[in-house]
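Asker: Take a look and give me a structure for this.
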Amino acid sequence: MSIQPPVRPEYIYDLPPLGKMTLVKPLPLMTRLWNQAWLRKSVIILVLILLWEGAARWQNNDLLLPGFIQTLKAFMQDMASGELPTKIGFSLGTLIKGYIIGTVLALVLSSLAVSTRIGRDLLSTLTSMFNPLPAIALLPLSLLWFGLGENSLIFVLVHSVMWPMALNTYAGFLGVSDTLRMTGRNYGLRGLRYVWYILIPAALPSILSGLKIGWAFAWRTLIAAELVFGASSGKGGLGWYIFQNRNELFTDRVFAGLISVIIIGLLVEGLIFTTLERVTVKRWGMQK
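Answerer: A predicted model of the protein is given here:
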């Protein structure tokens, strides 16, 4: 005799008629505008500019603190004359060379560290020794080894980029899940192919973070190095532009050079790195 499960009774409920629907009112225009990040950031910048102009007018001493309007005039004049574009081009050209070399060396060192035991020991030892060492402290040695030329600046830039980039990349490699690692091994990936197809895509958020940190370090190191390097050789980019105008007491041009440094930093962060994150890690759901 088989036991049959009880049959559950079925019920039919008559739903009440749908009443009049009320649409949700849209948000006010000011609320929608304030939800835009670019507008909030623009307001912050505008407030800072107003505070700057107000402090300059209260100080009433152009030698110590020129106002924003005066600085903007100096900035526009030097941009129109071609002096600032020349300095910016020199700085960016040198920066890109050192940045690329430092990034490639950091990726090679991190790949060795994640692949071999001796590479891991090498990365740990070198980063412990050289990462705390300020890049600008190596400028006297770079001038001695490479002379008064662009190679001296590239040397200190490579030092400033390489170690934070290597540490972030290696930390990203270590954070790759065991499932992805085993998948790569099962497909027969070894060596550089394993790093290229498995580790780098999985560790991309950490690599991008290292690229941003390396860019910030390199940009600051370059400006600081050019203050010394430019004074020695009579050449240089934005750092030399700032140093030269400080010696000639053109404080408005000093501020114009500082504004150029800030604008370039904002453009690189907003256009290059933000775009990279949007088309990669955010698109692939690796980062919110």
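Asker: alpha carbons only for contacts and neighbour counts from here, please
Answerer: OK.
Asker: So for the helix or strand harbouring residue 102, what gets flagged as buried?
Answerer: Secondary structure assignment for residue 102, by DSSP states H and E: helix 83-115. For helix 83-115, burial by neighbour count (16 or more other Cα atoms under 10 Å) applies to 84-85, 87-88, 90-92, 94-99, 101-107, 109-115.
Asker: Report all helices and strands that it contacts.
Answerer: helix 68-81, helix 117-130, helix 150-174, helix 204-233, helix 238-247 (3 or more Cα pairs under 8 Å, 6 or more residues apart in numbering; DSSP states H and E).
Asker: Can you spell out which helices and strands pack onto the first one?
Answerer: Right, the one you point to is helix 68-81. Identification of packing neighbours for helix 68-81 by 3+ Cα pairs under 8 Å, 6+ apart yields helix 37-59, helix 83-115, helix 251-267.
Asker: how about 6 Å then?
Answerer: If contacts are counted by 3 or more Cα pairs under 6 Å, 6 or more residues apart in numbering; DSSP states H and E, helix 68-81 sits against helix 251-267.
Asker: Distance from stretch 141-150 to the middle of the chain?
Answerer: The chain centre lies 27 Å from the centre of stretch 141-150; the measure is Cα atoms, centre = their mean, to the nearest Å.
Asker: start to end distance for that stretch?
Answerer: End-to-end distance for stretch 141-150, by Cα to Cα, to the nearest Å: 14 Å.
Asker: this one next, for a side-by-side:
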Amino acid sequence: MSLVLDPPILQEREYTVAPPTLRAADPVLPLARRAWQQSWLRKTVILILLAILWEAVARWQANDLLLPSFLQTARAFIDGVVSGELPARVRISLAVLLQGYVAGIAAAFALTALAASTRIGRDLLETLTAMFNPLPAIALLPLALLWFGLGRGSLLFVIVHAVLWPLALGAYAGFQSVPDTLRMAGRNYGLSGLRLVLHILVPAALPSILSGLKIGWAFAWRTLIAAELVFGTTGGQGGLGWYIFQNRNELYTDKVFAGLAAVIVIGLLVENVVFRPLETLTVRRWGMQR
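Answerer: Reported below is the predicted structural model:
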């Protein structure tokens, strides 16, 4: 005799769902407060305050030879741009800088790819970075002058040295932080050696690589200006550092400050026009960086 169990009968109940409450709209902030939330406006205000402080200190000191006023420096900067002298000097410096920067990136990528692929490459990278990364690039300038002479070759040598080691360290640190699951996934697809580096390690380590590129750019830019201050003529023409050096010898302090302002402006343009959009289009868009 089989026992058949009937399933329990659940009592039906009727529930009354309350209508959704409308969320109160966020209060509209005043125009001044909304404008102050823009970072570019806050930074502009900071720059204006610094300019006012500079002008006040210069007028209080009353010595144009030691510290020209902000207005004098701005006038010298505008005159240099209008006359074409300052853009010509900047163009010479940037041409040398881009050549050395690209060469340093290529060398850093080759060294880092070798370190990520082989054990001997890893030992080579660790040894070379421990030796040469603490060495200032400008300290190699006397050797560069002996090896390459007074010209562009010496500048390229010190720029490559300035770019190579921070970029290689940043990329290698990024490669080391790649999870093992991604590496195993790449190997399961048959990737190894350079293909594994290009398709797996480089995309995963992109934030560290971009940081290394930014640091390498900053090191290269200030190394170039410092080297040009020492000799700075390439092919009979001097760059921005040579412009600063010449005007310092001729006691045109306002032009010296105008040259320094050009160095700062170019650094800000590269940061905001090149690197920041690149980060926005890549690592921030992909959620790899806040």
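Asker: Where in the second structure does stretch 63-73 of the first structure fall?
Answerer: The alignment of stretch 63-73 of the first structure onto the second structure (TM-score structural alignment) spans residues 65-75.
Asker: what's the helix or strand for residue 9 of the first structure?
Answerer: Residue 9 of the first structure belongs to no helix or strand, assigned by DSSP H and E.
Asker: Burial check on residue 59 of the first structure, number of neighbours?
Answerer: 13 (other Cα atoms under 10 Å).
Asker: Could you look up the SS state of the residue nearest to it when sequence neighbours are not counted?
Answerer: Nearest non-adjacent residue to residue 59 of the first structure, counting by Cα to Cα, 6 or more residues apart in numbering: residue 65, 7.3 Å away. Using DSSP: H, G, I helix; E, B strand; the rest coil, the structure places residue 65 of the first structure in coil.
Asker: give me the number of residues near residue 65 of the first structure?
Answerer: 19.
Asker: same deal with the one 5 residues further on?
Answerer: Using other Cα under 10 Å, the number of residues around residue 70 of the first structure comes to 16.
Asker: Would you quantify the distance from the nearest residue to it once chain neighbours are set aside to residue 113 of the first structure?
Answerer: With Cα to Cα, 6+ apart as the criterion, residue 70 of the first structure has its nearest non-adjacent residue at 6.5 Å, and that residue is residue 252. Distance from residue 252 of the first structure to residue 113 of the first structure, counting by Cα to Cα: 49 Å.
Asker: Against residue 67 of the second structure, how distant is residue 77 of the second structure?
Answerer: When distance is defined by Cα to Cα, residue 77 of the second structure is 15 Å away from residue 67 of the second structure.
Asker: likewise residue 78 of the second structure?
Answerer: Taken as Cα to Cα, the span from residue 78 of the second structure to residue 67 of the second structure is 18 Å.
Asker: swap in residue 204 of the second structure?
Answerer: Distance of residue 204 of the second structure to residue 67 of the second structure, given as Cα to Cα: 49 Å.
Asker: whereabouts in the second structure does the helix holding residue 102 of the first structure align?
Answerer: Counting by TM-score structural alignment, helix 83-115 of the first structure lines up with residues 85-117 of the second structure.
Asker: Mean distance of the matching stretch to its aligned residues in the first structure, please.
Answerer: Stretch 85-117 of the second structure, aligned to the first structure and superposed, deviates on average by 0.5 Å (mean Cα distance after the TM-score superposition for the first structure).
Asker: With stretch 206-221 of the second structure instead?
Answerer: Mean deviation for stretch 206-221 of the second structure: 0.3 Å (mean Cα distance after the TM-score superposition for the first structure).
Asker: residues near whatever residue of the second structure lines up with residue 245 of the first structure, how many?
Answerer: Alignment note (TM-score structural alignment): residue 245 of the first structure maps to residue 247 of the second structure. Residue 247 of the second structure: 16 surrounding residues under other Cα under 10 Å.
Asker: Okay, the residue nearest to residue 247 of the second structure when sequence neighbours are not counted and residue 150 of the second structure: tell me how far apart.
Answerer: Among residues not flanking residue 247 of the second structure along the chain, residue 256 sits closest, at 5.9 Å (Cα to Cα, 6+ apart). Distance, residue 256 of the second structure to residue 150 of the second structure, using Cα to Cα: 23 Å.
Asker: picking that back up, nearest to residue 35 of the first structure, of the helices and strands packed on helix 83-115 of the first structure?
Answerer: Closest approach to residue 35 of the first structure among these (Cα to Cα): helix 204-233, 26.1 Å.
Asker: That closest one packs against which elements?
Answerer: Packing contacts for helix 204-233 of the first structure, counted by 3+ Cα pairs under 6 Å, 6+ apart, involve helix 150-174, helix 238-247.
Asker: deepest of these, which one?
Answerer: Comparing those by mean neighbour count (mean count of other Cα atoms under 10 Å), helix 150-174 ranks first with a mean of 24.
Asker: mean distance, the first helix or strand past it going along the chain to its aligned residues in the second structure?
Answerer: Counting by DSSP H and E, the next helix or strand C-terminal to helix 150-174 of the first structure is helix 178-186. Superposed on the second structure, helix 178-186 of the first structure shows a mean distance to its aligned partners of 0.8 Å (mean Cα distance after the TM-score superposition for the first structure).
Asker: Where does helix 178-186 of the first structure end up in the second structure?
Answerer: On the second structure, the counterpart of helix 178-186 of the first structure by TM-score structural alignment is residues 180-188.
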